[in-house]
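**Student:** what shape does this take:
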Amino acid sequence: MDSFWKFPTMDADTLRLLKKNIDEGFRAFTRAYGDSIENVFNPLQSFLIWAERLLLATPWPVVIAAVAVIAWIASRSMKIVAGCVATLLVIGWFDMWDDTMKTVSMIFVCTVLAIVIGIPIGIGMARSNRLQSIVNPVLDVMQTMPSFVYLIPVVMLLGIGRVPGVIAVVIYAVPPMIRLANLGIRMVDKDVLEAADAFGSSSWQKLRNVQLPLALPTIMAGVNQTIMMALSMVVIASMIGVQGLGQPVLKAIANQYFTLGVFNGLAIVGIAIIFDRISQAYGSRLQKHREIVHG
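**Tutor:** You can find the predicted model right below:
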């Protein structure tokens, strides 16, 4: 009777052989093409090193002033500007400035990559229902897969370092960018598109001059979500050599350093709040502008 209720499974030897063949096949692929794949990502490594050196070499008052200017342009709110400046001053006061700049540079690179990858795919999905039906299940898997799993193939292919960490973060963070780019373009009013057609706009002109500008508030929401997801991967990415605020948190977990973990964790939260407030405020301003134009 017990055997009746036991779930039927693959033979243990067959399952072991299947796993062994897959693992050996992936290792063989890594040995054969690992160096070539690594060379492909050399420009990404150069971009990441440049961004990190730029932020670390720039005097802290200049960085804070630049963030204040960006916050003001995006929000037109002195409250948000003051909050951003105060957060950065506290981070610097607690001697976490260099780690914070390393984290910000990584998030910047990841966000740029996510935008470059996500918007074209989102445009393609908006134009093709067939492509959308193919890509959506892939995005579902990417968003539900445990974040640790992304580290395994990336480390096997590229080893431990900043570039594998950035790739893992981008894979984890890009789905919202793709989804919201697709949604924003699909939500553009059909009457506006018909008016563009009546003026003889080509498909490219319609995309550049009508669809993307009107979809920009939704795309900005995608940028916001991508940044938040990238920041949530900071500690996990530190396990494979990504420098920044994640490494002290990982050290605190390993050695039970309560204050080290809390302080650096709060610094990550502070950076997340800065990015969130600036991007949300800019998206809201774009939304209001669009409503005024349509009104």
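**Student:** going by C-alpha atoms from here, please, whenever you check contacts or count neighbours.
**Tutor:** Fine.
**Student:** next, Phe108: secondary structure please.
**Tutor:** Classification of Phe108 by DSSP: H, G, I helix; E, B strand; the rest coil places it in helix.
**Student:** how far away is it from Ile274?
**Tutor:** The gap separating Phe108 from Ile274 is 13 Å, by CA to CA, to the nearest Å.
**Student:** those two: who's more crowded?
**Tutor:** A count of neighbours by other CA atoms under 10 Å puts Ile274 above the other of Phe108 and Ile274, at 21 against 17.
**Student:** was I right about the more buried one contacting Cys84?
**Tutor:** Yes. With contact defined as CA atoms under 8 Å, Ile274 reaches Cys84; the gap is 5.6 Å.
**Student:** all strands for the stretch 51-200 of the chain, in order.
**Tutor:** Secondary structure of the stretch 51-200 of the chain by DSSP state E, counting those that start in this stretch: no strands are present.
**Student:** for it, which segments count as helices?
**Tutor:** Assigned by DSSP state H, counting those that start in this stretch, the helices in the stretch 51-200 of the chain fall at 60-75, 78-93, 97-127, 129-144, 151-158, 162-186, 190-198.
**Student:** let's see this one next, to set against the first:
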Amino acid sequence: MTSQVILREAAVTEVGETTEQDERKQRKHAGGRKSFGMFLCIVPFIVLVFLFSYFPLYGWIYSLYDFKPALGLEGSEFVGLQWFEMLVSSPTQMAQIGQVLLNTLAISFLGIATSILPLVFAIFLNEVRVPWFRSAVQTLTTLPNFISWVLVYMIAFSLFSSTGLVNGILTDAGLITVPVKFLDTSENVWLTMTLWSIWKGLGWGAIIYLAAISGIDQSLYESADIDGAGRFQKMWYITVPQLMPTYLVLLLLSVANLLNNGMEQYYVFQNAFNKEYIQVLDLYVYNIGMTGNNLSMATAIGMLKSIISVILLFTVNAIAKRVRGQSIV
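**Tutor:** Coordinates of the predicted model:
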């Protein structure tokens, strides 16, 4: 009788283990099907990234040819590293590239120095207690981000050209007799372009900080209220520290993109008077390739810029991992 009970218990145990193993296999199979389904959802985005980010790298081959559009790549002469050698062998070319790099780095560092402004703006905007007024300010400051740089230049030209509104007001008021050249000058170009970028991107840049503020644990503010903290004390001791991780990540990404200033804003604002100081690296590549009709040289410079940017990204990522304990990419 005892042996029958033992055998029955053993059979029940074996059946239970088999059932558990079957359930584990079913969960694993279901998890695999779910993961595969999620993978299929991101396949279109992977394809887009490949088409627009990796496939164009094939164009680097143009830096090895004396490319002539009329002849095509097959009809163009293979010159190897000639264009790279010209970049470092010509004193005139080196001096020009040096000025371009100075413009690029100066504007980039001014952008980094003013990157704290969206954070400050978001903090103070969050303290506005009237909902409709806060929404109106956020909408009005975000709207310029969706205005093209061509329209921005039209606004700037209407206001600050020699016949613009500002010069007209100053002339009518008797403050000046000769129109002030706000746009047709090489003075303060870096600062001027930085101010236009701030005006265009301040509200948009504050959105991510406003989202981070909404995620702060409200019990921290409630505890501060109990302790008698004022509004500015809560901002300084709670809001700012909670936003610093987000700010540091964005700051490090800005450092990694030192050479990427964009081209559109500088292209529409450039003229014969400010070209020397407004020409950043992206605009310089465009001018060489399209205006100067030297696509091979432009490709070589763009290739070096991409390589340096990748090196900066990995360097900043390593610094972030050492300082913060976790990487940003």
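**Student:** so what does Ile216 of the second structure match up with in the first structure?
**Tutor:** Matched to the first structure by TM-score structural alignment, Ile216 of the second structure sits across from Val188.
**Student:** and its match, how many neighbours?
**Tutor:** A count of nearby residues for Val188 of the first structure, using other CA under 10 Å, gives 16.
**Student:** same question, Leu202 of the second structure
**Tutor:** 24.
**Student:** to which residue of the first structure is it aligned?
**Tutor:** Aligned by TM-score structural alignment, Leu202 of the second structure pairs with Val174 of the first structure.
**Student:** now the residue nearest the centre of the second structure: how far from Gly31 of the second structure?
**Tutor:** The centroid of the second structure falls nearest to Ser254 when counting by CA atoms, centre = their mean (6.7 Å). Distance, Ser254 of the second structure to Gly31 of the second structure, using CA to CA: 38 Å.
**Student:** ditto for Ala113 of the second structure
**Tutor:** Distance from Ala113 of the second structure to Gly31 of the second structure, by CA to CA: 47 Å.
**Student:** repeat that for Gly75 of the second structure.
**Tutor:** Relative to Gly31 of the second structure, and taking CA to CA, Gly75 of the second structure is found at 54 Å.
**Student:** got it, and Thr239 of the second structure?
**Tutor:** Distance, Thr239 of the second structure to Gly31 of the second structure, using CA to CA: 40 Å.
**Student:** could you check which of those two has the larger neighbour count?
**Tutor:** Neighbours per residue (other CA under 10 Å) separate Thr239 of the second structure from Gly31, with Thr239 holding more: 18 against 12.
**Student:** output the longest helix belonging to the second structure.
**Tutor:** Of all the elements of type helix in the second structure, the one with the most residues (DSSP state H) is helix 2-49.
**Student:** check the offset of that one from the chain's centre.
**Tutor:** Centroid separation for helix 2-49 of the second structure versus its chain: 43 Å, with CA atoms, centre = their mean, to the nearest Å.
**Student:** kindly report the same for stretch 197-212 of the first structure.
**Tutor:** 29 Å.
**Student:** got a list of what Thr315 of the second structure touches?
**Tutor:** Contact analysis of Thr315 of the second structure by CA atoms under 8 Å, 6 or more residues apart in numbering lists nothing.
**Student:** now it: how far from Leu252 of the second structure?
**Tutor:** Distance, Thr315 of the second structure to Leu252 of the second structure, using CA to CA: 10 Å.
**Student:** repeat that for Leu102 of the second structure.
**Tutor:** From Leu102 of the second structure to Leu252 of the second structure the distance is 20 Å (CA to CA).
**Student:** related to what we said a few turns ago, deepest of the helices of the stretch 51-200 of the first structure, which one?
**Tutor:** Of all the helices of the stretch 51-200 of the first structure, helix 162-186 carries the top mean neighbour count, a mean of 25, counting by mean count of other CA atoms under 10 Å.
**Student:** which neighbouring elements make contact with the longest helix along the first structure?
**Tutor:** Looking across the first structure with DSSP H, the single longest helix is helix 258-294. On a contact count with 3 or more CA pairs under 8 Å, 6 or more residues apart in numbering; DSSP states H and E, helix 258-294 of the first structure meets helix 60-75, helix 78-93, helix 97-127, helix 212-232, helix 246-255.
**Student:** can you rerun that using 6 Å?
**Tutor:** For helix 258-294 of the first structure, the packing partners by 3 or more CA pairs under 6 Å, 6 or more residues apart in numbering; DSSP states H and E come out as helix 60-75, helix 212-232, helix 246-255.
**Student:** so which of these gets nearest Ile268 of the first structure?
**Tutor:** Smallest distance to Ile268 of the first structure across these (CA to CA): 7.3 Å, for helix 212-232.
**Student:** need the residues that contact the closest one.
**Tutor:** The contact list for helix 212-232 of the first structure (CA atoms under 6 Å, 6 or more residues apart in numbering) reads Val169, Ala173, Pro176, Met177, Leu180, Ala181, Gly184, Ile185, Ser279, Gly283, Leu286, Gln287.
**Student:** corresponding residues in the second structure for the host helix or strand of Lys19 of the first structure?
**Tutor:** Secondary structure assignment for Lys19 of the first structure, by DSSP states H and E: helix 12-40. Mapped onto the second structure using TM-score structural alignment, helix 12-40 of the first structure spans no residues at all.
**Student:** how far is that helix from where the chain is centred?
**Tutor:** Helix 12-40 of the first structure sits 27 Å away from the centroid of its parent chain (CA atoms, centre = their mean).
**Student:** between that helix and helix 151-158, how many degrees?
**Tutor:** 50 degrees (axes from the mean of the first three to the mean of the last three CA atoms, to 10 degrees).
**Student:** buried sites along helix 12-40 of the first structure?
**Tutor:** Using 16 or more other CA atoms under 10 Å as the test for burial, helix 12-40 of the first structure gives Arg27, Thr30, Gly34.
**Student:** dump the residue contacts of the second one.
**Tutor:** Right, the one you point to is Thr30 of the first structure. Thr30 of the first structure neighbours (CA under 6 Å, 6+ apart): Leu157.
**Student:** now swap in the last one and tell me
**Tutor:** Going by CA under 6 Å, 6+ apart, Gly34 of the first structure touches Leu157.
**Student:** please report how far it lies from Leu158 of the first structure.
**Tutor:** 7 Å.
**Student:** same check on the second one?
**Tutor:** As judged by CA to CA, Thr30 of the first structure and Leu158 of the first structure stand 9 Å apart.
**Student:** re the thing from before, so which of the helices of the stretch 51-200 of the first structure gets nearest Trp5 of the first structure?
**Tutor:** Proximity to Trp5 of the first structure (CA to CA) singles out helix 129-144 among the helices of the stretch 51-200 of the first structure, at 29.8 Å.
**Student:** now that closest one against helix 162-186, angle please.
**Tutor:** 140 degrees.
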